[in-house]
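Colleague: A predicted structure for the sequence below; I have some questions about it.
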Amino acid sequence: MAFRHDLELHRSKLQDIRSIMHSMKTLANMETHKLERRIRAQQAIAENINQMAKDFLDAYPQGLPVTPLQSALNVVLLIGSERGFCGDFNGQIWQTFQAQFDQYAEKSLKLESESSSEPQVIAIGGKLQTFLSGVVSSEPDRFSSTVRYLQGADVTEEIAHVVESIANILEAANERSQPVELVAIYHEPLKQRIITEPLLPPFKGLVEQPDSSAITSSKGRATQQPILNLNPVDFYLELTEQFVAQSIQRILTSSLMAENQSRIQHLENATRHLDKKNEELLIKSNALRQEEIIEEIEIILLNQSSA
């Protein structure tokens, strides 16, 4: 009797846990639909900025500011999760960075003339911070880069605050008149894989124009220069600022959507496991109840026979 009551109590607790997980999954679903609409709008903005940059670079290829990248500050954005229940979301980000970091170290050894420093890491997300605090401390010799932690976005409305925090860090580097090479590593929800996306220097694919021949270099150039209210260098700097801010916002939005998608899948697996466990406990409880009924019937029959 007591054991069956313990099983029923355990079943009740599992049902409460399942109810909480179901609510979390519903919230994640709602957030995913909201993020999906925002991502579509941000992709359209990104296409407009890239097209504007292409038109500008075609018309003013010689008016771009040149920065000495050999002494640049290398910054890597690791976009992790702010909350849990999303599987190995943060571990995959760290594994990707480790692979990139090993390639960077090999490149630095080969290019002895370049006085480049190890990358400085900006880790975004509370759960990523918890994950990295243990990993980095266990490998101090292998990983000596500066790690700075920022709180991630829990919902869509908090993304702007994270973008502002990142902008303040980049602005501090700009005040030291030190060029920045910025790379972001994040989960991409549509392709469902981790992306390593360079942000600074900007428009890298558009700046590196082929110069094998005059015909090739002039191919695709604008036939008429765009009308600018600023000089080309100032316009390029303003466009770069807009590009970086919009790209970081797009990346954070994509990562948050991927985080919620991973959370939905993780919670679905967990609720499925709870349902299976609850069904097993119900079968055991019913079997115990049947045994109790049989015992009660036997007691009644014994009492009748003795009378």
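Modeller: Yes, it's here.
Colleague: From now on I want contacts and neighbour counts done on CA atoms only, so please keep to that.
Modeller: Noted.
Colleague: by contact count, what packs against the helix ranked longest in the chain?
Modeller: Longest helix of the chain, by residue count under DSSP state H: helix 232-306. Contacts defined by 3 or more Cα pairs under 8 Å, 6 or more residues apart in numbering; DSSP states H and E place helix 232-306 against helix 2-59, helix 159-175, strand 180-188, strand 193-200.
Colleague: in the second one, what counts as buried?
Modeller: Spelled out, it's helix 159-175. Neighbour-count burial for helix 159-175 flags I159, V162, V163, I166, A167, L170 (criterion: 16 or more other Cα atoms under 10 Å).
Colleague: Can I get those in TSV including distance to F56?
Modeller: Formatted as TSV, those follow (distance: Cα to Cα, whole Å):
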residue	distance to F56
I159	30
V162	30
V163	26
I166	27
A167	25
L170	25
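Colleague: Comparison target below:
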Amino acid sequence: MSRRAQVEEHMARLMEISGILAAMKTLASIETHKFARHMARQSALVASIETAAADFLAFHPDFRDGATETGGAGRLLVAIGSERGFCGDFNEAVVAALEAMPEPGPRLLVVGRRLAGKLERHPRLVGWLDGPNTAEEVRPMLDRLLDQLHALRERPPAWARLGVLAHAPEGVVVPYPVLPMAPPPPPRPAYPPRLNLDPAEFFAGLTGHYLEAKLPCLLHGSLLAENRRRLEHMERALARMQGKLEDLGRSRNALRQEEITEEIEMILLSAEARLGGIN
């Protein structure tokens, strides 16, 4: 195989890879828009629940931050990473934030296969779950996560405090306290909320609704940041790929020019040889 043929074969492989990367970039862009829409709706729901909780707690302060804590064993942290790669140092940033936490640290439940692979030997790891890749996979994954949380709550030592370590949509890793629910106290309303349930029963139900609203909000935010990171990663990879293709194209043209020059030289030498034979 000639050098030019080798270069063209290499270019064909790079063009095929470039097409795959472009398709992945398009999918990441689509998912980014979907997660942004979900985030807006979910954030509004979380805000309304927090407002209702703040009004309730203003007149029932005994329910505010009433959970007891037993060192790190009484705390559970859900660390959200990625299920797929091609997102730069997305998972490494979560690991770094986890390592920066003071001791004694909480028990750890990991979401995302890529992050779980980096934390599989972590001493406080109590389990991990496959993470969602698309917006449609968030709800089934959330059901599995809630089942796991309830199972860990029933197994001693039961967790009393729940937090989430995840990327915010802006791309920064943030530790979010989730339970016990403790919204900032608003100005005290003039009249207490009218309840049709016992206050303890009401607040338990509100806490359940809050958990089911807050977790998908944080998942969507993490997935939004992940796909934004993936878009940036793909754009850089495609730019490097395009630069490599341009370099190979110049090399191919130079080799083709050399082949043409050699062919012309061969034609001239052959003509001179025939003319010499005639003379």
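Modeller: On my side now, so go ahead. Please read these numbers as outputs of a predicted model, since none were measured by experiment.
Colleague: Now the TM-score, please.
Modeller: With the length set by TM-score structural alignment, normalised by the length of the second structure, the two chains reach a TM-score of 0.92; 272 aligned residues with a Cα RMSD of 1.8 Å.
Colleague: okay, the longest helix of the first structure sits on what stretch of the second structure?
Modeller: The aligned range for helix 232-306 of the first structure in the second structure is 199-273, by TM-score structural alignment.
Colleague: Give me the mean distance between the matching stretch and the first structure.
Modeller: In this overlay with the first structure, the average offset of stretch 199-273 of the second structure from its partner residues is 0.7 Å by mean Cα distance after the TM-score superposition for the first structure.
Colleague: L179 of the second structure contacts L162, doesn't it?
Modeller: Yes - if you go by Cα atoms under 8 Å, L179 of the second structure and L162 touch, sitting 4.9 Å apart.
Colleague: Return the distance of stretch 192-208 of the second structure from the chain's centre.
Modeller: Relative to the centre of its chain, stretch 192-208 of the second structure is centred 35 Å away, using Cα atoms, centre = their mean, to the nearest Å.
Colleague: What of stretch 48-66 of the second structure?
Modeller: Relative to its chain's centre, stretch 48-66 of the second structure lies at 32 Å (Cα atoms, centre = their mean).
Colleague: For the nearest residue to G74 of the second structure once chain neighbours are set aside, grab the count of nearby residues.
Modeller: In space, and not counting its chain neighbours, G74 of the second structure is closest to W159: 4.5 Å by Cα to Cα, 6 or more residues apart in numbering. Using other Cα atoms under 10 Å, W159 of the second structure has 24 other residues around it.
Colleague: Centre-most residue in the second structure?
Modeller: Nearest to the mean C-alpha position of the second structure, by Cα atoms, centre = their mean, lies E226 at 3.3 Å.
Colleague: That one: what's its closest spatial neighbour, skipping adjacent residues?
Modeller: Nearest to E226 of the second structure is C87, by Cα to Cα, 6+ apart, at 6.4 Å.
Colleague: tell me which element that neighbour falls in.
Modeller: Secondary structure assignment for C87 of the second structure, by DSSP states H and E: no helix or strand.
Colleague: and what of L78 of the first structure?
Modeller: strand 73-79.
Colleague: what angle do that strand and strand 180-188 make?
Modeller: 20 degrees (axes from the mean of the first three to the mean of the last three Cα atoms, to 10 degrees).
Colleague: so what secondary structure elements neighbour strand 73-79 of the first structure?
Modeller: If you count contacts as 3+ Cα pairs under 8 Å, 6+ apart, strand 73-79 of the first structure packs onto helix 89-110, strand 120-124, strand 180-188.
Colleague: so the second one corresponds to what in the second structure?
Modeller: Residues 107-111 of the second structure are where strand 120-124 of the first structure aligns, with TM-score structural alignment as the criterion.
Colleague: average gap between the matching stretch and the first structure?
Modeller: Taken against the first structure, stretch 107-111 of the second structure registers an average deviation of 1.0 Å after superposition, with mean Cα distance after the TM-score superposition for the first structure.
Colleague: So what touches that stretch?
Modeller: Residues from elsewhere that reach stretch 107-111 of the second structure (Cα atoms under 8 Å, 6 or more residues apart in numbering): 72-73, 75-82, 116, 124-131.
Colleague: could you redo the last one with a cut-off of 7 Å?
Modeller: Stretch 107-111 of the second structure is touched from outside by 72-73, 75-81, 116, 124-131, with contacts defined as Cα atoms under 7 Å, 6 or more residues apart in numbering.
Colleague: Give the buried residues for it.
Modeller: Using 16+ other Cα under 10 Å as the test for burial, stretch 107-111 of the second structure gives R107, L108, L109, V110, V111.
Colleague: Of those residues, just say which sits nearest to L45 of the second structure.
Modeller: Within these, the smallest distance to L45 of the second structure is 23.0 Å, found for V111 (Cα to Cα).
Colleague: now the closest one: how far from L129 of the second structure?
Modeller: Between V111 of the second structure and L129 of the second structure the computed distance is 5 Å (Cα to Cα, to the nearest Å).
Colleague: now swap in L275 of the second structure and tell me
Modeller: 82 Å.
Colleague: Next: R236 of the second structure.
Modeller: From R236 of the second structure across to L129 of the second structure, the span is 30 Å (Cα to Cα).
Colleague: and what of S18 of the second structure?
Modeller: To L129 of the second structure, S18 of the second structure is 32 Å away according to Cα to Cα.
Colleague: list the contacts for the equivalent of F203 of the first structure over in the second structure?
Modeller: Applying TM-score structural alignment, one finds that F203 of the first structure aligns to A182 in the second structure. Listed by Cα under 7 Å, 6+ apart, the contact set of A182 of the second structure reads R64, D65.
Colleague: hang on, A182 of the second structure in a helix?
Modeller: No - assigned with DSSP: H, G, I helix; E, B strand; the rest coil, A182 of the second structure falls outside any helix and is coil.
Colleague: Hey, what's the angle from the host helix or strand of V135 of the first structure to helix 89-110? Just curious.
Modeller: V135 of the first structure is part of helix 126-138, with elements assigned from DSSP H and E. For helix 126-138 of the first structure against helix 89-110, the angle between stretch directions is 50 degrees (the same axes, to 10 degrees).
Colleague: what does helix 126-138 of the first structure contact?
Modeller: Residues from elsewhere that reach helix 126-138 of the first structure (Cα under 7 Å, 6+ apart): G80, S81, E82, R83, G84, N90, A123, F143, Y149, Q151, G152.
Colleague: Counterpart of L125 of the second structure over in the first structure?
Modeller: Match for L125 of the second structure (TM-score structural alignment): T146.
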